[in-house]
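Q: Task: produce atomic coordinates for the following.
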Amino acid sequence: MCVPAALAVFGQAALALDEVEITVLGADSDLESAINAASLVQTAKADDETDPRDVMAAALAEYGRLTEVLYANGYYGGVVRVLVDGREAGRIPVFHLPARINKIAVTVDPGHPFTFGTARVAPLAQGTVLPKGFRSGERAESTQIQAAADAAHLSWRQAGHPKATLTGQRVTADHTRKTLSADLRFSPGPKARFGTMTQTSDSTIRSDRIARIAGFPTGTVYSPEALDKVANRLRRTGAFSSVALTEAEVLNPDNTLDVDLALADEKPRRFGFGAELSSLEGIGLSGFWMHRNFLGGAERFRVEGEVTGIGGQSGGIDYRLGARLEQPATFGPDTTAFGFVNAAYEDEPAYISRNVNLGVGMTRIFSDTLTGEIGVGVHYSDTTDVFGNREFFHLTLPVGLTWDRRNDMLDATDGTYVRAEITPFLSLNDGGSGARGFVDARAYRGLGAGDRFVLAGRVHAGTVYSDSVQDIPPEYLFFSGGGNSVRGQPYQSLGIPVGTDGLRGGRSYLAVSTELRATITDTIGVVAFADAGHISDDSLFAGNGDWHAGAGLGLRYKTPIGPLRLDVAGPVSGDTGDGVQIYLGIGQAF
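A: Now for the predicted structure:
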């Protein structure tokens, strides 16, 4: 039977590479691992490549790829052989490729490692720190030469020389002495100052507001950090999907450097929603609507609402509705002004409060990790609790600091977070005055390869002071228990007993939580956790108080908007509850 030639070729091409064999002679395990990881034919085998032309292309490129790996590890006399079914790949005519490839054998003889003889970069900007591996006697890894060049170039730019360039390099290998000499020469160019920033793209945000937000430092000495700060100021408004700053190719005659700014607007409107479920607290639903450019100057206007306690067994249903308007660069490029109004009906286990908060303030960005906030507001509440029906009307002066060094706000595996705030309140009716302070501190530490395990801890601490506890709104006092404090204990179950069955909040609060998070697959993780909470009857943890604790296990499923969280917990100590509690939500517990 005669088979058409086209079908024969197709049938042969459909066969994938059968075998890849990589041999590294006399090398350490690190080099062997690097070669295996970099091998192109190994990748072709893993991808089940079927086209002989693509397999041959990988085999021919293997020489250069593995030579780069040898150089990167300090081997400059190595030999790489690539045999395709017993024939050297480099000697196979490219126009007479085999129709089928069964086996590729790669042999690498690295030879002896080289060390640096001369390792020099000149001239250097003051304070330049070169890599420790770039010095005489150290292993002559090519990556160290590149790292030294990068360090010298960056230092010159940080010293105000944006056009510093590598103008010469002499790299020679002495195969007799097994040494490599590297001599790099730089031309720093003139010291420059910032010129003007020109917007090169259209935007729905007014150009004067863009310039004010950017805070471009015209006239100051050039530094790449200053450009990064300009870009970050624009990005953190949330009004732009991309921000690109491009330096002019040449300096102006007066040694100033102009910069072009290209922007792309983000979609102005955004909305979102959230949901949480607790077997005791019930269902909580939340949503928001936001406009990123409300008045044409990158103002952010956000309206949000929340309904919690639906179907819950503790308290009733709570309602919250609020709005907030922020204007960036109100008092300089790093200060944002804001105004807000919030209204809430809270039907909690120990009290009912109908309250309104409104105020204005400003947020100051001190650095990428430190933010401060100060404001003035009015708080009104009509409450019912163990003391009866009362009205509160206060002038508030909230002050806060946030220090955030987490590597991921939604699912941190490393870093710390601290939020501290104090709110003095001055009575505007017949009540008393005082102050409320609160601290939320968290820490994360990744363990194992790829942070497979994460140890996380959180401390909540708060205190409120006033001459009489009856002068403090019940929503300013503290309770413990529930998904945001002590899991496994009923919501707001720990407070200060009043009479035979009454309960009010304490004037001091401490909660400690620990979690050990383990990643099982790319999307699934498990958590073991323990929480404990303490409520005290007086300010600064004086007076009578009590503890309770809970512990449990959790399951996490990673999604693009954060991990889906399922926690199951029960009480460990204390007499505030029994049974098992279930919590379901989005995002880590902290």
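Q: can we go C-alpha only for contacts and neighbour counts from here?
A: Noted.
Q: next helix or strand past the longest strand anywhere in the chain?
A: Ranked by residue count and defined by DSSP state E, the top strand of the chain is strand 370-385. Remark: after strand 370-385, the chain's next helix or strand is strand 388-396, criterion DSSP states H and E.
Q: Could I get the buried residue list for the longest strand of the chain?
A: 371-385 (16 or more other CA atoms under 10 Å).
Q: Run through who's touching it.
A: 350-366, 389-404, 473-474, 504 (CA atoms under 8 Å, 6 or more residues apart in numbering).
Q: Go again with 7 Å.
A: Outside strand 370-385, the residues that touch it by CA atoms under 7 Å, 6 or more residues apart in numbering are 350-365, 389-404.
Q: Now list the buried members of these.
A: Of these, these count as buried by 16+ other CA under 10 Å: 350-365, 391-404.
Q: residue contacts, the residue nearest to Gln42 when sequence neighbours are not counted?
A: Spatial nearest neighbour of Gln42, chain neighbours left out: Val20 (6.4 Å); criterion: CA to CA, 6 or more residues apart in numbering. Applying CA under 7 Å, 6+ apart to Val20 gives the contacts 42, 103-105.
Q: I'd like these as TSV, with neighbour count appended.
A: Output for the contacts of Val20, formatted as TSV (neighbours: other CA atoms under 10 Å):
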residue	neighbour count
Gln42	23
Lys103	16
Ile104	26
Ala105	19
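Q: what about Ala337, neighbour count?
A: 20 (other CA atoms under 10 Å).
Q: With adjacent residues omitted, what lies nearest to Ile422?
A: Gly437 (4.2 Å).
Q: Roughly how far does the residue nearest the centre of the chain sit from Ala244?
A: Centroid-nearest residue in the chain: Asp408, 2.6 Å away (criterion: CA atoms, centre = their mean). Going from Asp408 to Ala244 by CA to CA, to the nearest Å gives 23 Å.
Q: To compare with the earlier structure, here is another sequence to fold:
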Amino acid sequence: MPRVLAVVAVMLAHPAMALDELQFNVTGDDRAIEKELEGASLLVAAEAEGRTNSRDLIAAARAEYERLVNALYGLGYYGPVVRVNVDGREAANIPTYRIPRDIRRITVNVDPGRQFVFGEARVVPLPRGAEPTDGFERGEPARATVIRNAAADGVEAWRNRGRAKAEVSDQSLVADHATGTMNARIGLAPGPVVRLGTLRQVTPSYVRATRIQRIAGLPTGEVFSPEALDRSAERLRRTGAFASVVLREGPLKPDGTMDIELAIDDMKPRRFGFGAEVSSLEGAGLSAFWMHRNLLGGAERFRVDGAVSGLTPNLGNLDVEVGARLDIPAAFGTDTDAYVMAEAAYLREPTFSAYQGEAGVGVHRYFTDDLEGEIGFGYMWSRVTDSQGTRTFSILKLPASVTFDRRDDPLDATRGYYIGAELEPHYDLNAGPGVWGMLDGRVYTSFGEDDVVTLAARFQIGTVVGQPATSTHPEYLFYSGGGGTVRGQPYQSLAFPAGGGDRIGGQAFVGAQFEVRYDATDKIGLVGFFDVGYLGASGFFDPVNTWHSGAGVGVRYDTGLGPIRFDVGLPVTNGPGGSLLNRVQLYIGIGQSF
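A: Below you'll find the model as predicted:
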């Protein structure tokens, strides 16, 4: 039966700006069709926006026929009847030079008719092994969108086989109203196999042209591939030196090659930023950075970072860190960057304090869009005061890491997973060799209408072997408690007694964090969490071990760039005593906790 979409009364001072009623009637009882037509209707949009000027309404009414018919074609309805009446007159018959002064009622009546199905559905020729288009086969609803997709898929299948100039050569679309069938036959012209020519830069840049060519890594001379173009564009984008990167295919040359035109727009070379986090016991933390995106004219990224954390009234956990890093894209091949770094820090952790400096070099390799790794060589000098007294460490290190990131959004993931592994063989010139390692895994899944509920879990496992804990640099040992491990427990509160009231970290760590995230509104999210951490004194199965856990709730506010996080946690097991107020831990930061 017909359905009235909306009735709106808009009373304005001028009679030419009045519309008392808009009726939108669709024959049948198919809500999917109604929603599609509502979304396509210009009159519904005008009503929602409050546009009631007579001239605007007549223009929308006259264009309504084509909009609604095209929407129905997209659903496979090829015999619809659409009528638009403006105060009893068919909108198509109202002359544009005689617009009525007053419009009181507009009525749209739509009879979709029957839905057509495919009788014949063919795309020829197709390369061997080409995947068929979903829904493009005999007996399926003959949606115009499916026909367009079938043509596009056919062209793309040939392009993926090196036929860069493949195109639709002819098509036959015949709707048989007697049988309700659509016979669709699409002809393709694959064209010749094309080889990639040179990359021709057509816009200026402050980055040297030779470096742009090297970074892009266009495989000149190889058979054309859309993926090759996508990879070249992505290599240029990931340098951070360019605001936009556009690759356009040139004309086919007589020798069967095709040049690629590159249009780029430089980013502003300099950038700075800052951040802040607050924890009730760890204190406040401030960070800032300054970056140059094209330091030497070859898209080299130079960044200086500074951070101060542990800002509490007594400054008992004050950490000050300053670092600089230079990244050189395509230093050892298209997908292999190089880096040089240096850091200096003054640390006052709960179990030790230290002055230290570090310098290193290394390479960063992009294996795929999701997989990347890094390996380097460095030296660290550190003067540490802890439960073992004051000592000096002089360490040669070989840090390596690999990440596999399949999250839909690294800042606010709702689906996918992340795996990060770090391994750092090192040699202390005073104590001997050792190996430190950490594995970090995260997984996300969502459900409910519009995926309003997200389940997130994080698992961490780490160990250090070689020297006993008393001879190991404290930064290689493991602790638990705080925002990165167990919320609701004080920062690095889980450790082992070392005599005289001092504590020392463990050589094995296992941690887990679980969250249930609920999108209460478009901007506000609610979170419940439970975290647990375990330490082994010298190994995972050491009889000397300890563990604790915490839980709490949080609120997220989506800024568009990432959520602002506010969490309240309490210890569940092995936590501090005292009043409830003293046991509460507060965490404020930017981005999800993991």
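Q: quick one on the thing from earlier: can you find the partner of the residue nearest to Gln42 of the first structure in the second structure?
A: Following TM-score structural alignment, the counterpart assigned to Val20 of the first structure within the second structure is Leu22.
Q: Which helix or which strand is home to whatever residue of the second structure lines up with Gln42 of the first structure?
A: By TM-score structural alignment, Gln42 of the first structure lines up with Val44 in the second structure. Using DSSP H and E, Val44 of the second structure sits in helix 42-49.
Q: Going toward the C-terminus from that helix, what's the next helix or strand?
A: Taking DSSP H and E, what comes next after helix 42-49 of the second structure is helix 54-75.
Q: which other helices and strands contact that following helix?
A: Counting contacts by 3 or more CA pairs under 7 Å, 6 or more residues apart in numbering; DSSP states H and E, helix 54-75 of the second structure is packed against helix 31-40, helix 42-49, helix 144-159.
Q: One more pass at 10 Å, please.
A: Counting by 3 or more CA pairs under 10 Å, 6 or more residues apart in numbering; DSSP states H and E, the packing neighbours recorded for helix 54-75 of the second structure are helix 31-40, helix 42-49, strand 81-86, strand 105-111, helix 144-159.
Q: and the ones you listed as CSV, adding distance to Asp558 of the second structure?
A: Converted to CSV, those look like this (distance: least, CA to CA, whole Å):
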stretch, distance to Asp558 of the second structure
helix 31-40, 27
helix 42-49, 26
strand 81-86, 42
strand 105-111, 40
helix 144-159, 34
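Q: closest to His14 of the second structure out of those?
A: strand 105-111 (16.3 Å; CA to CA).
Q: what's the spacing between the closest one and its chain's center?
A: 43 Å (CA atoms, centre = their mean, to the nearest Å).
Q: against the first structure, where does it fall?
A: Going by TM-score structural alignment: strand 105-111 of the second structure matches residues 103-109.
Q: got it, and stretch 147-162 of the second structure?
A: Stretch 147-162 of the second structure covers residues 145-160 of the first structure once aligned (TM-score structural alignment).
Q: Repeat that for stretch 57-66 of the second structure.
A: Against the first structure, stretch 57-66 of the second structure falls on residues 55-64 (TM-score structural alignment).
Q: after superposition, how close is that stretch to the second structure?
A: Its aligned residues in the second structure lie a mean 1.2 Å from stretch 55-64 of the first structure after superposition (mean CA distance after the TM-score superposition for the first structure).
Q: Please spell out which residues along that stretch are buried.
A: 55-56, 58-63.
Q: Contacts for that stretch next, please.
A: Contacts to stretch 55-64 of the first structure, defined as CA atoms under 10 Å, 6 or more residues apart in numbering, come from residues 16-17, 38-45, 48-49, 52-54, 65, 68, 70, 79-84, 88-92, 94, 97-98, 100-101, 104-106, 108.
Q: again, only using 6 Å
A: 40-41 (CA atoms under 6 Å, 6 or more residues apart in numbering).
Q: now that stretch, how far from the chain's geometric center?
A: For stretch 55-64 of the first structure, the distance to the chain centre is 39 Å (CA atoms, centre = their mean).
Q: what does stretch 578-588 of the first structure give?
A: 25 Å.
Q: With stretch 527-540 of the second structure instead?
A: 28 Å.
Q: Name the secondary structure element that contains Val402 of the second structure.
A: Short version: Val402 of the second structure belongs to strand 400-405, going by DSSP H and E.
Q: Check the mean deviation of that strand from the first structure.
A: Relative to the first structure, strand 400-405 of the second structure is 0.9 Å off (mean CA distance after the TM-score superposition for the first structure).
Q: Quick one: work out the angle between that strand and strand 371-386.
A: Per axes from the mean of the first three to the mean of the last three CA atoms, to 10 degrees, the angle that strand 400-405 of the second structure makes with strand 371-386 is 130 degrees.
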